[in-house]
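> Dropping a prediction and its sequence here:
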Amino acid sequence: MAAKSQDLGDARWDDIRIFLALHRHGSLGQAGVRLGLDTSTVSRRLTALEATLGARLFDRTREGLVPTRVAELVLPAAEAMEAAHRRLARDASGAEADAEGVVRLSVAPGFADSFVVPTLARLRARHPGIRIELDASVRVLDLTRREADLALRSVRPEGADLVATKLASGRWVAAASAELARDAGRVEAWDALPWITWDRDLASFPPALWLARHAPGAEIALRTSFFRSQITAAELGLGAVLVPEPYLRVHALAPLGFAGALEASAAEWPIDHLWLVGHRALRDVPRVSAVWSFLVEELRSR
C-alpha cells in the first residue's frame, strides 16, 4: 500500500494515540493495556489509521510490531499532536503532562562521561518513564533528519528547524596531576613539560593548534583523540594537558602555575561554548521538553 501523504490532518486523535502507544510498546497487547483497550480494538483502529494514511505503519513479526519508514516519518507530527493535546488538557485542568518514551541524546564522548552520565540517575528519579539513548561519539548527528532528539554542541548549528540555548562558556586551561603541577612549580616555558595532545586527525582542533604554536619543541607523551584517555593519562601524571576549566572540578587535575612571560600565550587558550540544540517540532513534546529542562537545570549550574 503506497502512502498518499504523511499529513495527519485527516486522522482522529484517538487513532494517533493508539499509533504512539504501538510505536512505544511494540505490541498490540501492551499498547492495549496502556490505553485500557482490548487487542482487537487496537488492531481495528490501527487498520483504520493505515487506511486513512494510505500506508502500512508497522510490519507484523513474531517478535512484535516493527515501525515502517512511513511510521518514522509521521512520528514527529504525531508527537506534535500529542503535545498540543496535552497542553490543551493541562491548560484546562492545571494537570502536568506525563513525560515518557525514548529520548535520543547526542553528546561528545568526553563531555558525556564527565557531565551527562553522572546526572542520569537523577533524571530517572524525576522522570521514570523516560529512557535515554546516548550517542557519545565524535560523529555529528543530524537533528533535522531525526538522528537524535537533542544534542549538546560546542558550536551552535544553523537551521530554521532547530532551536538552541547556550548553557555555558569555558576557557581551556593547562592542567596536570596535583603531583606534576606541584613539581613543575611556576612554569617558565611550555616546552619544559611533557604533553598529552590530540592525534593527527584533529591537528586543526584549537587546543592542538595552541600547543603546536606555543610548545613546538615539547615532548609529546601521548597522542590520542579520545578525550577520556587524555584525562586519565593526565590524572596519572603522564603529562600536562589542555582541558576546559569545568573539568578541573570533576577530575583529579590541577591548573598549572606559570611565569609572567607566559601570560600572553595563556590569553590565547581556546574558549568553548556549550549549546543545547533540538528540533523545533519536538520542543514541546513532553519527553523532549522534560529532558531539555533537566539538562538546562543541571548544566547551567556547573
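Received, thanks. Remember, predicted model here, so these are calculated numbers, not experimental data. Residues are numbered from 1 along each chain as shown.

> Only C-alpha atoms from now on, for both contacts and neighbour counts.
Will do.

> Check which helix or strand residue 103 maps to.
Assigned by DSSP states H and E, residue 103 belongs to strand 101-106.

> Does anything pack onto that strand? Which helices or strands?
Packed against strand 101-106 by the contact rule (3 or more Cα pairs under 8 Å, 6 or more residues apart in numbering; DSSP states H and E) you find strand 130-135, strand 150-153, helix 286-299.

> Point out the most buried one among those.
strand 150-153 (a mean of 24; mean count of other Cα atoms under 10 Å).

> Return the distance of it from the chain's centre.
Distance, stretch centre to chain centre, for strand 150-153: 4 Å (Cα atoms, centre = their mean, to the nearest Å).

> Next: stretch 216-223.
Its chain's C-alpha centre and that of stretch 216-223 lie 32 Å apart, by Cα atoms, centre = their mean.

> May I see the buried residues of it?
The neighbour-count check on stretch 216-223 (16 or more other Cα atoms under 10 Å) flags 218, 220, 222 as buried.

> where does the first one land in three-state SS?
Pointing back at residue 218 there. Under DSSP: H, G, I helix; E, B strand; the rest coil, the three-state class of residue 218 is coil.

> how much space between it and residue 101?
For residue 218, the distance to residue 101 equals 50 Å [Cα to Cα, to the nearest Å].

> take a look at this one as well, against the first:
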Amino acid sequence: MNWDHFRFLLALARAESLSGAARRLGVDQTTVARRLAAAEAALGHAVFDRADGRFVPTIRGVDVLNRAADMEIAVEDACYPDTPESPQGAVRVTAVPWLIQRVLVPNYDAFGTVYPGIALSLLPDSQNLSVTRREADIALRFARPDGDSGALSRRVGRVDFVPCRSAESPAETLPWIAYDAAAGHLPQAAWIDAQADPAPGGLKVADLETAIAAVQAGIGRTMLPAPVAAGLPGIAADGPPVLEREIWMLIHARSRTRPSVSAVADWLISALRRGNFA
C-alpha cells in the first residue's frame, strides 16, 4: 500500500464525503471511491462506516488515519525542516467563522511577517472540526472540550456577550432576533429565548454575521460578543454583559512539539489578547 492511498483516506476523513474529498484533491468522485476501495482491500478492513451520507472512521480506521496523519507530518517536515529557529510547514486552525473573520484575520499581517515559512490555513467552521482526526492542527472552541480524547486542551480566553441594538432605535421598540433551531444549543440563543416574545413570527438567524447585519439594519436586538460589538458602526450595547463563555484551545497530542504549531498557538493567544478576549 503506497502513500497516495493514505492521502486519499485523509482527504475523505476531513471532508466526510466523496464529493468534498474530490474537491480537496482536484479529482473526480469515482477516483476517490476507487482509491478508498483499494486502500480498504490492502488493509483487510473497513476504514469508514457510511452514516447519514457521511464517511465516519471506524475504530480501526481512526488508528489508520492517525498513522497516516503522522506520515503526512513526516513528509512535510522532510520537505520543510521545522525547527525552533525557523518554524516551517502547514498548520491548520479551525474556529467559528466570526472569530476567524473578526479577530484572527485582522491580526495576520504580524504573524506572516515573523513566520514566512509557515503556511497557515484558517478554517471557519461552526461544527467543531476534529483535532483527533487531524481535520485541524489547532481548534479554538467556546466550551471545555469533552470529545477530542487525542487532544490537549487549555483555557486561553473568555468572551462576554452583551445585548445589542441599532444605535438609532430605542430598545423598547425592538423585538428580539432569536437563533434558528440549528443554533439553538448555544448559551446566547437560550438567553434570548428566555427574553423573547413566545408568539410565532419574527426573524431568526443561524450565525453571528447575519445577526450583526440584522441589528445594523434596525430589525431587532440580539446578543453579540462585547469586543466585537464595541467596534461595529451603528450598534449600541443595551446594558451590561449578561453572559460569559470560555475560549479553549485544542492541539493534537502528537503535534504539540512541532515548532510551527507552537508558534501558531502563541500567535492565537496574542491575537485573542489584542482583541480583548483574554
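On my side now, so go ahead. In this text the structure is predicted, and so the values were computed from the model without any measurement.

> Am I right that residue 121 of structure 1 falls within a helix?
Yes. Checked against three-state DSSP, residue 121 of structure 1 lies within a helix.

> Aligned to residue 105 of structure 1, what sits in structure 2?
In structure 2, the residue matched to residue 105 of structure 1 (TM-score structural alignment) is residue 93.

> Let me see the ranges of the helices in structure 2.
For structure 2, the helices defined by DSSP state H occupy 3-15, 18-25, 29-43, 59-79, 97-99, 108-114, 187-195, 208-216, 226-229, 259-274.

> which helices and strands does the last one pack with?
With contacts defined as 3+ Cα pairs under 8 Å, 6+ apart, the packing partners of helix 259-274 of structure 2 are strand 89-95, strand 151-166.

> Of the ones you listed, which is nearest residue 227 of structure 2?
strand 151-166 (7.8 Å; Cα to Cα).

> buried set for the strand holding residue 103 of structure 1?
Result for strand 101-106 of structure 1 [16+ other Cα under 10 Å]: buried residues 101, 103-106.

> Distance to residue 14 of structure 1 added to these, as a markdown table?
What follows is those, written out as a markdown table (distance: Cα to Cα, whole Å):
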| residue | distance to residue 14 of structure 1 |
| --- | --- |
| 101 | 18 |
| 103 | 23 |
| 104 | 26 |
| 105 | 29 |
| 106 | 32 |
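
> and the two most separated of those?
Based on Cα to Cα, the longest span within those runs between 101 and 106 and measures 16.5 Å.

> Looking at the alignment, what corresponds to residue 222 of structure 1 in structure 2?
Under the alignment (TM-score structural alignment), residue 222 of structure 1 pairs with residue 203 of structure 2.

> Could you measure from that match over to residue 213 of structure 2?
12 Å.

> do the same with residue 195 of structure 2
For residue 195 of structure 2, the distance to residue 213 of structure 2 - Cα to Cα - is 21 Å.

> same question, residue 65 of structure 2
Taking Cα to Cα, one finds residue 65 of structure 2 at 40 Å from residue 213 of structure 2.

> So between those two, which is more surrounded?
Set side by side, residue 65 of structure 2 and residue 213 show more neighbours around residue 65, with 22 against 11, by other Cα atoms under 10 Å.

> Find the residue closest to the more buried one in space, skipping its chain neighbours.
Distances taken as Cα to Cα, 6 or more residues apart in numbering place residue 10 nearest to residue 65 of structure 2, at 6.4 Å, with adjacent residues excluded.

> circling back to that earlier point, mind putting the helices and strands packed on strand 101-106 of structure 1 in CSV, distance to residue 33 of structure 1 included?
Putting those into CSV (distance: least, Cα to Cα, whole Å) gives the following:
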stretch, distance to residue 33 of structure 1
strand 130-135, 19
strand 150-153, 30
helix 286-299, 20
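
> looking at it, residue 8 of structure 2 is touching residue 35, isn't it?
Yes. Counting by Cα atoms under 8 Å, residue 8 of structure 2 sits close enough to residue 35 to count as a contact (6.8 Å).

> So between these two, which is more surrounded?
Neighbour comparison, residue 8 of structure 2 and residue 35: the larger count goes to residue 8, with 23 against 18 (by other Cα under 10 Å).

> Show the contacting residues for the more buried one.
Contacts for residue 8 of structure 2 (Cα atoms under 8 Å, 6 or more residues apart in numbering) come out as 21, 25, 32, 35-36.

> roughly how far apart are it and residue 69 of structure 2?
Taking Cα to Cα, one finds residue 8 of structure 2 at 11 Å from residue 69 of structure 2.

> Between the buried residues of strand 101-106 of structure 1, which sits nearest residue 31 of structure 1?
residue 101 (13.0 Å).

> which residue sits closest to that closest one, ignoring its sequence neighbours?
residue 130 (5.0 Å).

> wait, isn't that neighbour in contact with residue 104?
No. Under the criterion of Cα under 8 Å, residue 130 of structure 1 makes no contact with residue 104, lying 10.4 Å away.

> what's near enough to touch the residue nearest to residue 101 of structure 1?
When contacts are counted by Cα under 8 Å, 6+ apart, residue 130 of structure 1 touches 99-103, 124, 287.

> Including distance to residue 143 of structure 2, could the helices of structure 2 go into JSON lines?
Output for the helices of structure 2, formatted as JSON lines (distance: least, Cα to Cα, whole Å):
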{"stretch": "helix 3-15", "distance to residue 143 of structure 2": "22"}
{"stretch": "helix 18-25", "distance to residue 143 of structure 2": "28"}
{"stretch": "helix 29-43", "distance to residue 143 of structure 2": "35"}
{"stretch": "helix 59-79", "distance to residue 143 of structure 2": "24"}
{"stretch": "helix 97-99", "distance to residue 143 of structure 2": "14"}
{"stretch": "helix 108-114", "distance to residue 143 of structure 2": "24"}
{"stretch": "helix 187-195", "distance to residue 143 of structure 2": "10"}
{"stretch": "helix 208-216", "distance to residue 143 of structure 2": "17"}
{"stretch": "helix 226-229", "distance to residue 143 of structure 2": "18"}
{"stretch": "helix 259-274", "distance to residue 143 of structure 2": "16"}
